[in-house]
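*Asks:* Sequence first, predicted model second:
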Amino acid sequence: MEADDTDTTGDTAHLDPLMHVAQPDHPDVVAVARAEAGRAVRDIGHALVGHHVPVAFLEEFTAALDGLTAHLLQGEPRSRSQVRQEGQWGEPPADGDVMTTYDERPVSGRGSPWGLDIEVRRDGDEAVATLTLRAAHEGAPDRSHGGIVAALFDDVYGFVLALLAQPGFTGELGIRYVAGVPIGVPLECRVRMDRQEGRKLFMSGELRDGDTVLATSTATFITIPRELFYSGQEG
């Protein structure tokens, strides 16, 4: 990427306005760069799965990726506990607000190589995700793999925990597949907590294409103290 001629540091890239007010190693700049890298990896996966290309190109492509992987492996190891967000269990978002999470969250994180590129908003006591599945999500022809749907529900339920400002883990997840989930069509996944019994949170949700219900789900989450959540221990 070209440097911004108006930037006084001389090496700030065109990724985000944050990069014009922060140094290259500032956490905000690193987060934006990692998010863009995650987006690029996702796009590569869908492009690879969804297109025919010559074998010679695939061989060159593989060699280039192997070289980049070797370079990444030279970096310092990272873990969730090292990059935890102190404010994750603070005040819940206002009604209608976009809900954010840690960048490497596998399904919804903006820096996740496996992400579904979803946007989640609060709608009253519900978390509502919008998304469009792509080529690498395909199972049956023109339909999503069922495991993608299960992962989507599991992840979006986690945003209900954010509404409650309460850490927890999945105890049980049930999916009923009502109809094939299409690729390349805008979808909505809507979930909420139905009731609480002690440490158990009982939740439910639906995945829709417009007015058509494609899948329904129920789940039980188990609450856990914040200090145990960040320690990696189970309550």
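*Replies:* The structure has been received and is ready for your questions.
*Asks:* use CA for all of it now, contacts and neighbours both
*Replies:* Noted.
*Asks:* For Ala40, grab the count of nearby residues.
*Replies:* 13 (other CA atoms under 10 Å).
*Asks:* Contacts only, for the spatially closest residue to Asp125 that is not a sequence neighbour.
*Replies:* Ranked by CA to CA, 6 or more residues apart in numbering and with sequence neighbours excluded, the top spatial neighbour of Asp125 is Arg192, at 6.4 Å. Applying CA atoms under 8 Å, 6 or more residues apart in numbering to Arg192 gives the contacts Asp125, Glu126, Ala127, Tyr157, Val160, Met203, Ser204, Gly205.
*Asks:* On the three-state scheme, Ala37 is what?
*Replies:* helix (DSSP: H, G, I helix; E, B strand; the rest coil).
*Asks:* What about it, how many residues nearby?
*Replies:* 16.
*Asks:* what about it, distance to Met193?
*Replies:* To Met193, Ala37 is 34 Å away according to CA to CA, to the nearest Å.
*Asks:* Please tabulate the contacts of Arg192 in a markdown table, including the columns neighbour count, distance to Ser217 and secondary structure.
*Replies:* Shown next, in a markdown table, are the contacts of Arg192 (neighbours: other CA atoms under 10 Å; distance: CA to CA, whole Å; DSSP: H, G, I helix; E, B strand; the rest coil):
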| residue | neighbour count | distance to Ser217 | secondary structure |
| --- | --- | --- | --- |
| Asp125 | 14 | 17 | coil |
| Glu126 | 19 | 14 | strand |
| Ala127 | 27 | 14 | strand |
| Tyr157 | 28 | 10 | helix |
| Val160 | 23 | 14 | helix |
| Met203 | 19 | 8 | strand |
| Ser204 | 20 | 5 | strand |
| Gly205 | 23 | 5 | strand |
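*Asks:* In a markdown table: these, plus distance to Tyr177.
*Replies:* What follows is the contacts of Arg192, written out as a markdown table (distance: CA to CA, whole Å):
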| residue | distance to Tyr177 |
| --- | --- |
| Asp125 | 24 |
| Glu126 | 21 |
| Ala127 | 20 |
| Tyr157 | 17 |
| Val160 | 22 |
| Met203 | 17 |
| Ser204 | 14 |
| Gly205 | 12 |
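*Asks:* And here is the other one:
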Amino acid sequence: MWKEGREVRGEVIFSPTYAGPPDSVHGGIIAAVFDELLSMANIITGKAGFTGTLSIKYRRKTPLNTPIQLWGANVRQTGRRQFGRAEMRVNGEVTASAEGLFIGAAIPTGLGSKS
């Protein structure tokens, strides 16, 4: 994944390890990728947060062994609440999209010490 302005973009190819329905990516994997993508979109705006809700629309099968384009952005903030949108595309067609609500939290500045 990489940052483009206030958006996060990426490309991924899912191997058969991530299969759900025949020749398609498992919906749970898609959800996990969206959660991570939207979290990164929050972080680049300086507003990390915990996932409050994540709503996914599975529009068509997301194929295995095919380049999948990822897009995500923090689209609005209200107090500690951050709202994001994301999409997965294959050859320009949306295979899945997501909307998420994240609750703001302090961004860690480093790793803690081992006790």
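*Replies:* Okay, I see it. Small disclaimer: the values here were computed from a predicted structure and weren't measured.
*Asks:* What's the TM-score once they're superposed?
*Replies:* TM-score of the superposed chains, computed with TM-score structural alignment, normalised by the length of structure 2, equals 0.89; 110 aligned residues with a CA RMSD of 1.5 Å.
*Asks:* Need the counterpart of the residue nearest to Asp125 of structure 1 in structure 2.
*Replies:* Using TM-score structural alignment, the partner of Arg192 of structure 1 in structure 2 is Ala73.
*Asks:* got the residue ranges for the strands in structure 2?
*Replies:* 2-4, 7-13, 49-58, 67-78, 81-90, 93-104 (DSSP state E).
*Asks:* In structure 2, what range does the host helix or strand of Ile44 of structure 1 match?
*Replies:* Following DSSP states H and E, one finds Ile44 of structure 1 within helix 27-50. When structure 2 is aligned by TM-score structural alignment, helix 27-50 of structure 1 has no counterpart there.
*Asks:* Nearest to Thr218 of structure 1 among the contacts of Arg192 of structure 1?
*Replies:* Ser204 (4.3 Å; CA to CA).
*Asks:* The alignment partner in structure 2 of that closest one and Phe34 of structure 2, how far apart?
*Replies:* Mapped onto structure 2 by TM-score structural alignment, Ser204 of structure 1 lines up with Arg85. The spacing between Arg85 of structure 2 and Phe34 of structure 2, counted by CA to CA, is 9 Å.
*Asks:* so what sits against both of the two?
*Replies:* Joint contacts of Arg85 of structure 2 and Phe34 (CA under 8 Å, 6+ apart) are Ala98.
*Asks:* What is the neighbour count of the counterpart of Ser217 of structure 1 in structure 2?
*Replies:* The equivalent of Ser217 of structure 1 in structure 2 is Ala98 (alignment by TM-score structural alignment). When neighbours are defined as other CA under 10 Å, Ala98 of structure 2 has 20 of them.
*Asks:* Cys189 of structure 1 reaches Arg208, doesn't it?
*Replies:* Yes - taking CA atoms under 8 Å as the definition, Cys189 of structure 1 is a contact partner of Arg208 at 6.4 Å.
*Asks:* who has more neighbours, these two?
*Replies:* Each of Cys189 of structure 1 and Arg208 has its neighbours counted (other CA under 10 Å); Cys189 has more, 25 against 19.
*Asks:* could you list every residue that touches the more buried one?
*Replies:* Val128, Ala129, Thr130, Phe153, Val156, Gly205, Glu206, Leu207, Arg208.
*Asks:* before we move on, what about Gly104 of structure 2?
*Replies:* Gly104 of structure 2 neighbours (CA under 8 Å, 6+ apart): Lys47, Ala48, Gly49, Phe50, Arg80, Arg81, Gln82.
*Asks:* Mark which of the residues you listed are buried, thanks.
*Replies:* For these, a burial check counting by 16 or more other CA atoms under 10 Å picks out Lys47, Ala48, Gly49, Arg81, Gln82.
*Asks:* out of those, who's nearest Glu93 of structure 2?
*Replies:* Distances from Glu93 of structure 2 to these, taken by CA to CA, are shortest for Gln82, at 26.5 Å.
*Asks:* Just confirm that closest one contacts Arg76, I think it does.
*Replies:* Yes - under the criterion of CA under 8 Å, Gln82 of structure 2 is in contact with Arg76, at a separation of 6.0 Å.
*Asks:* List the buried residues for stretch 213-231 of structure 1?
*Replies:* 213-224, 229.
*Asks:* If you could redo that for stretch 25-43 of structure 2, that was the one I meant.
*Replies:* For stretch 25-43 of structure 2, by 16+ other CA under 10 Å, it's 25-27, 30-31, 33-35, 37-42.
*Asks:* Could you dump those into JSON lines with distance to Leu54 of structure 2 added?
*Replies:* Shown next, in JSON lines, are the buried residues of stretch 25-43 of structure 2 (distance: CA to CA, whole Å):
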{"residue": "Val25", "distance to Leu54 of structure 2": "18"}
{"residue": "His26", "distance to Leu54 of structure 2": "16"}
{"residue": "Gly27", "distance to Leu54 of structure 2": "13"}
{"residue": "Ile30", "distance to Leu54 of structure 2": "11"}
{"residue": "Ala31", "distance to Leu54 of structure 2": "8"}
{"residue": "Val33", "distance to Leu54 of structure 2": "11"}
{"residue": "Phe34", "distance to Leu54 of structure 2": "8"}
{"residue": "Asp35", "distance to Leu54 of structure 2": "7"}
{"residue": "Leu37", "distance to Leu54 of structure 2": "12"}
{"residue": "Leu38", "distance to Leu54 of structure 2": "9"}
{"residue": "Ser39", "distance to Leu54 of structure 2": "11"}
{"residue": "Met40", "distance to Leu54 of structure 2": "14"}
{"residue": "Ala41", "distance to Leu54 of structure 2": "14"}
{"residue": "Asn42", "distance to Leu54 of structure 2": "14"}
